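Asks: Prediction below, plus the sequence it came from.
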Amino acid sequence: MEIYLLDHGPHSSLALPRQSGGMVRYKYCDWRWCVQGRRHPLSGTAALFWPTASGLGRGQHPDVDGREGLEKLAPEGISRVHPLKADAEKAMALKQRLDSHFEEADEEPTYNTEFAMAFVSYPSGYWLAHQSNLIIAQWLREMGFEVQSLPLSFAWRIVSTDEY
């Protein structure tokens, strides 16, 4: 199964195919930064050094099938697309786990047009040791990928993958 790691510069997200067609994008982020749009130095510093409220974002795009049209998934921009071959069963298990977090959320999702995603609260705080790229790396590991990372590393380097 083809999945996509979307590199947005300092942050990343993951796009998985939907069983009914199209793609769904997932993103983990600091609640104030992503959802509330509070992007100032104090908010950024707090998000790095103290656990802050976090959110899980989901954007469903039934009109995007595969690599063509991925820019529709991320209106905030994509620096680089990394297509990956994933085990279908493991990818669907991750998707089901992330979707169940939305279905079991205590609050109504908050939609953010900048990211074209709905967000719900995530139980783990966001900070340097639990930031977006590390969570994406964890999701990739759940699907069987080997990921080597450093907490301050904001660049993805794919060692072996099929080129498209």
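Replies: That came through fine.
Asks: drop to CA atoms for contacts and neighbour counts, all remaining ones
Replies: Noted.
Asks: Mind giving me the packing neighbours of the one helix or strand Ala91 maps to?
Replies: Assigned by DSSP states H and E, Ala91 falls within helix 88-103. Applying 3 or more Cα pairs under 8 Å, 6 or more residues apart in numbering; DSSP states H and E, we find helix 88-103 packed against helix 132-142.
Asks: that older thread, would you mind listing the buried residues in the helix holding Ala91?
Replies: Neighbour-count burial for helix 88-103 flags 90-92, 94-95, 98, 101-102 (criterion: 16 or more other Cα atoms under 10 Å).
Asks: Take this one as well and set it beside the first:
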Amino acid sequence: ALKRFAESLRAVHSNDYDYGAERIVAEEHRVQHHRQVFVSSVWEAEHPVVHVHPQTGERALLLGHFFKHLVGFSSRESARIFELLQNRAIQLENTVRWQWQQGDVVIWDNRSTQHYAVNDYGNQPRVVRRVTVEGEPAVAVDGSRSRTVSRPQPAGQQVA
């Protein structure tokens, strides 16, 4: 029943999220860099909560830190449903914890996984180079696709 319910849901995601909210120590210069680079242009998209992987046909939850709210639900209801589903995704048996060694490179497919860095590296430097490969929008079980909800306006243009 929960799977069928989740398959019927759509969620709005945005790149504008609180980068330092869950960090024990969020250095101001890193938070400022995040704002300048990552959210200088704010995007929102509507995605199916459950999408079908284009190569494998397997179904996966499309959640994570970019989640804002569920379409058709209040922010409070959205938060509770998100918590229920997100807790399924992050159960230990559904996760991989990488034991980093010098020279390691790790690649994952965001169409079927969710990246979550555990902030347990103290004052050691952490360098991430993120690459996004262009592809098709996520497709729901019913065949509907993700869609852009809002996009940044070019410099000098006003939003009507």
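Replies: Everything's here; your move. Not measured: the values here are computed from a predicted model.
Asks: Can you pull the TM-score for these?
Replies: Scored by TM-score structural alignment, normalised by the length of structure 2, the superposition of the two chains gives a TM-score of 0.27; 83 aligned residues with a Cα RMSD of 5.9 Å.
Asks: Would you mind pulling up the elements that whatever helix or strand comes next after the helix holding Ala91 of structure 1 packs against?
Replies: Following the chain from helix 88-103 of structure 1 toward its C-terminal end, the next helix or strand by DSSP H and E is strand 110-112. Under the contact definition 3+ Cα pairs under 8 Å, 6+ apart, strand 110-112 of structure 1 sits against strand 117-126.
Asks: buried residues in the strand it packs on?
Replies: 117-122, 125-126.
Asks: and the helix or strand hosting Asn87 of structure 2, what other elements does it pack with?
Replies: Assigned by DSSP H and E, Asn87 of structure 2 belongs to helix 75-89. In this structure, helix 75-89 of structure 2 makes packing contacts with strand 67-70, judged by 3+ Cα pairs under 8 Å, 6+ apart.
Asks: hmm, who's touching the strand it packs on?
Replies: 9-14, 75, 78-79 (Cα atoms under 8 Å, 6 or more residues apart in numbering).
Asks: try 7 Å this time
Replies: 10-14, 75, 78 (Cα atoms under 7 Å, 6 or more residues apart in numbering).
Asks: Only the buried residues of it, if you could.
Replies: Here strand 67-70 of structure 2 shows 67-70 as buried, counting by 16+ other Cα under 10 Å.
Asks: Ok, stretch 134-145 of structure 1 next?
Replies: Buried residues in stretch 134-145 of structure 1, counted by 16+ other Cα under 10 Å: 134-137, 139-140, 143.
Asks: how about the buried residues of strand 117-126 of structure 1, which pair is most distant?
Replies: The span of the buried residues of strand 117-126 of structure 1, defined through Cα to Cα, is set by Met117 and Gly125 at 19.7 Å.
Asks: ok, now how distant is the spatially closest residue to Ala11 of structure 2 that is not a sequence neighbour from His34 of structure 2?
Replies: In space, and not counting its chain neighbours, Ala11 of structure 2 is closest to Leu70: 4.2 Å by Cα to Cα, 6 or more residues apart in numbering. Note on Leu70 of structure 2: its distance to His34 of structure 2, by Cα to Cα, to the nearest Å, is 25 Å.
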